[in-house]
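Trainee: requesting a structural model of the entry that follows:
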Amino acid sequence: MPIVKPNWSKAGALAVSQPRVLVVDDQLVIRGAIRSALDKLDRHFLVIEADTGEEALSIMNSAKVDIIFCDIQLPGISGPEALAHAYGNRDQRPFMVLMSGKRGEAVHDMGRRIGVYEFMSKPFRAGDVIQAVNAFDRLKQVARVLVIDDSATVRRLMARILDRSQFHIDLYEAGSGEEALKLAKSWNFDVTFCDFNMPGLDGVETAGMLLRLNPAAQIVLISTEQPSSLVRSAQFVGAFAFLKKPFDASDIDVVMHDAFALKRPSISRPTHAIFSNEDALRARGEAVTGTGNSFGAAGVA
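Mentor: Okay, the predicted model is just below:
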């Protein structure tokens, strides 16, 4: 999503009208199950249904759609083909969820190629649909992010990476720990990315002071190296995560999902980010195996 400088509402969110949901499946019972799950939410949706790929493509080409739940196997053209034809050349795509009784990395790769957010395996639960809608809501909100690095080149690179994130980013920059502390006295940041090695206040000192200003801050310490001493320092000071350079937008998205307590999409690429809250994620039922490490985990040292 592009980095934005929005007009903030009191709730800190971008204005979202009644979401238009397209449900594409040739089975009436599946379409009904998604409608039933949406009915459990205390809000209104405009739900449109299609039972073939051609019908879905016609709707996508003629109407604005916010959320799509689309089966892979459809009469006529497949779900992925319809999505690719409708949105393959567009920068802005709807929030798309693929559905199928088949699973595996090939299905996940297919979804990533066409910009799908999530893959929902059949049979699914109402909670899976609700989790997807919750993710849609969060991704439509604006995340206020602070990047702290003494290198202007690194800050520009970070801005480009954040611009490719799934999240809407309201980006602030600081060239030093001292400058970051001044900004933090005026703004509460959702996520802060802070370099370890900086002149003056280093990353650990800066993170500690930021957390004293705002104990709820989610701070990610970043470094070109990953010795166990740096990881332990990040853990000790209360950092939310540690991220080793170089990284890309997929790493940023995993970090942002955890910062907002969102379930990581099953099609997320594995990340080398190290988190301080893996135990908490497991406690709430999050599947984290293979998508990150925890502070002190085997193989980190």
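Trainee: only C-alpha atoms from now on, for both contacts and neighbour counts.
Mentor: Will do.
Trainee: now do the strands in the chain.
Mentor: 20-24, 46-50, 67-71, 95-100, 118-121, 142-148, 168-174, 191-195, 218-223, 241-244, 274-275, 293-294 (DSSP state E).
Trainee: including mean neighbour count, could those strands go into JSON lines?
Mentor: Converted to JSON lines, the strands of the chain look like this (neighbours: other C-alpha atoms under 10 Å):
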{"stretch": "strand 20-24", "mean neighbour count": "23"}
{"stretch": "strand 46-50", "mean neighbour count": "17"}
{"stretch": "strand 67-71", "mean neighbour count": "25"}
{"stretch": "strand 95-100", "mean neighbour count": "22"}
{"stretch": "strand 118-121", "mean neighbour count": "22"}
{"stretch": "strand 142-148", "mean neighbour count": "23"}
{"stretch": "strand 168-174", "mean neighbour count": "21"}
{"stretch": "strand 191-195", "mean neighbour count": "25"}
{"stretch": "strand 218-223", "mean neighbour count": "25"}
{"stretch": "strand 241-244", "mean neighbour count": "24"}
{"stretch": "strand 274-275", "mean neighbour count": "26"}
{"stretch": "strand 293-294", "mean neighbour count": "20"}
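Trainee: and this one, so I can compare the two:
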Amino acid sequence: MAGIVRCFVTLLIIVVLIPTSSGQLTADFYDKVCPQALPTVKSIVQRAIMSEPRMGASLLRLHFHDCFVNGCDGSDLLDDTANFIGEKTSIHNLNSLRGFDVVDEIKAAVNSACNGNVVSCADILAIAARDSINILGGPCYNVLLGRKDSLTASLADANADIPSPFSNFAGLLSNFQSHGLDLKDLIVLSGGHSIGLARCATFTPRIYNDTDINPSFATSLKNACPVNGDGNNTAPLDATTTIFDTVYFKGLTRQKGLLHSDQELFNGGNSQSANLVTYYSNNRAAFWEDFGYSMIKMGNLPPATSNGQVRLNCRKVN
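Mentor: Here you go, the predicted structure:
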């Protein structure tokens, strides 16, 4: 019951503050055409997370990486074809982006529940990201729906548009601003690293070379990530990696950010950013409210083209 109340209160706040930027995304998009769509998604996400808690972070990341490459259009789900090389093999996604099998399961289930091909793959990513956050102890925010799926994908755009774990603060902020997001969105959405794991390849340079890192924290990671070791070994992004909380921000204030890009939010030379990190580290309610706001804002990023469809299979165009 507490979870239901928390979700209801969050919805009221966010609906007041955020208009639909596209004019076509609405919270009740499937209420009449398929009222079982959202409950079906949540039931499968719940089962997937119970089987493997890391999957919640993976589903959140699929949505983030989708939206940052030519808008929220399900493009990162497409397999390569004779006509294009997709986003799955980009430098930010190869051996890293995961959860495609869960998306396939969700798509098949909603097609069955809706008696047809009604729910877009892009919407599935947005719903699954929200449900993952909520199931792992975080807020329940109001997902806006009605997206279409892209007909193509771009390896080059995925390489260029997704923020790098090696970025400095200026690079991170510039990247977010190029997507219509601001400094606050950067801090809040980075808080998604409250859950999940990162591969050694993404942070080995930090634990051996950076000076703004807690020495004992760095030492604890070197056994799992030797200089010439397997870059696919993993470590948790924060100390409570299966709980959506503010421990991620607390870690940054103690020089325990796993990624170089994480620690830049606190030590990158921007006082507003550092102040927000400190603020959220001590204020869970504010973080949850602002996270929902920024997730909806990111989810409103429009596709690069209006030419879209509802894919029958998320891995390929109809």
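Trainee: TM-score for this pair?
Mentor: With the length set by TM-score structural alignment, normalised by the length of structure 1, the two chains reach a TM-score of 0.27; 143 aligned residues with a C-alpha RMSD of 6.6 Å.
Trainee: for residue 56 of structure 1, find the nearest of the strands of structure 1.
Mentor: Closest to residue 56 of structure 1 of these is strand 46-50 (C-alpha to C-alpha; 5.4 Å).
Trainee: now that closest one against strand 20-24, angle please.
Mentor: On the basis of axes from the mean of the first three to the mean of the last three C-alpha atoms, to 10 degrees, strand 46-50 of structure 1 is oriented at 20 degrees to strand 20-24.
Trainee: can you give me the angle strand 46-50 of structure 1 makes with strand 67-71?
Mentor: Inter-element angle recorded for strand 46-50 of structure 1 and strand 67-71: 20 degrees (by the same axes, to 10 degrees).
Trainee: dump the strands of structure 1 into TSV; add distance to residue 155 of structure 1 as well.
Mentor: Putting the strands of structure 1 into TSV (distance: least, C-alpha to C-alpha, whole Å) gives the following:
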stretch	distance to residue 155 of structure 1
strand 20-24	37
strand 46-50	41
strand 67-71	33
strand 95-100	29
strand 118-121	30
strand 142-148	7
strand 168-174	7
strand 191-195	10
strand 218-223	12
strand 241-244	15
strand 274-275	21
strand 293-294	25
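Trainee: residue 133 of structure 1: which of these is closest?
Mentor: Smallest distance to residue 133 of structure 1 across these (C-alpha to C-alpha): 8.2 Å, for strand 67-71.
Trainee: what packs against that closest one?
Mentor: The contact analysis (3 or more C-alpha pairs under 8 Å, 6 or more residues apart in numbering; DSSP states H and E) places strand 67-71 of structure 1 against strand 20-24, strand 95-100.
Trainee: let me have the ones you listed in JSON lines, adding distance to residue 220 of structure 1 as columns.
Mentor: Below are those laid out as JSON lines (distance: least, C-alpha to C-alpha, whole Å):
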{"stretch": "strand 20-24", "distance to residue 220 of structure 1": "35"}
{"stretch": "strand 95-100", "distance to residue 220 of structure 1": "27"}
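Trainee: and residue 34 of structure 1, which of those strands is closest to it?
Mentor: Ranking those by proximity to residue 34 of structure 1 (C-alpha to C-alpha) places strand 20-24 first, at 7.7 Å.
Trainee: who does that closest one touch, helix- and strand-wise?
Mentor: Against strand 20-24 of structure 1 (3+ C-alpha pairs under 8 Å, 6+ apart) you get helix 28-39, strand 46-50, strand 67-71.
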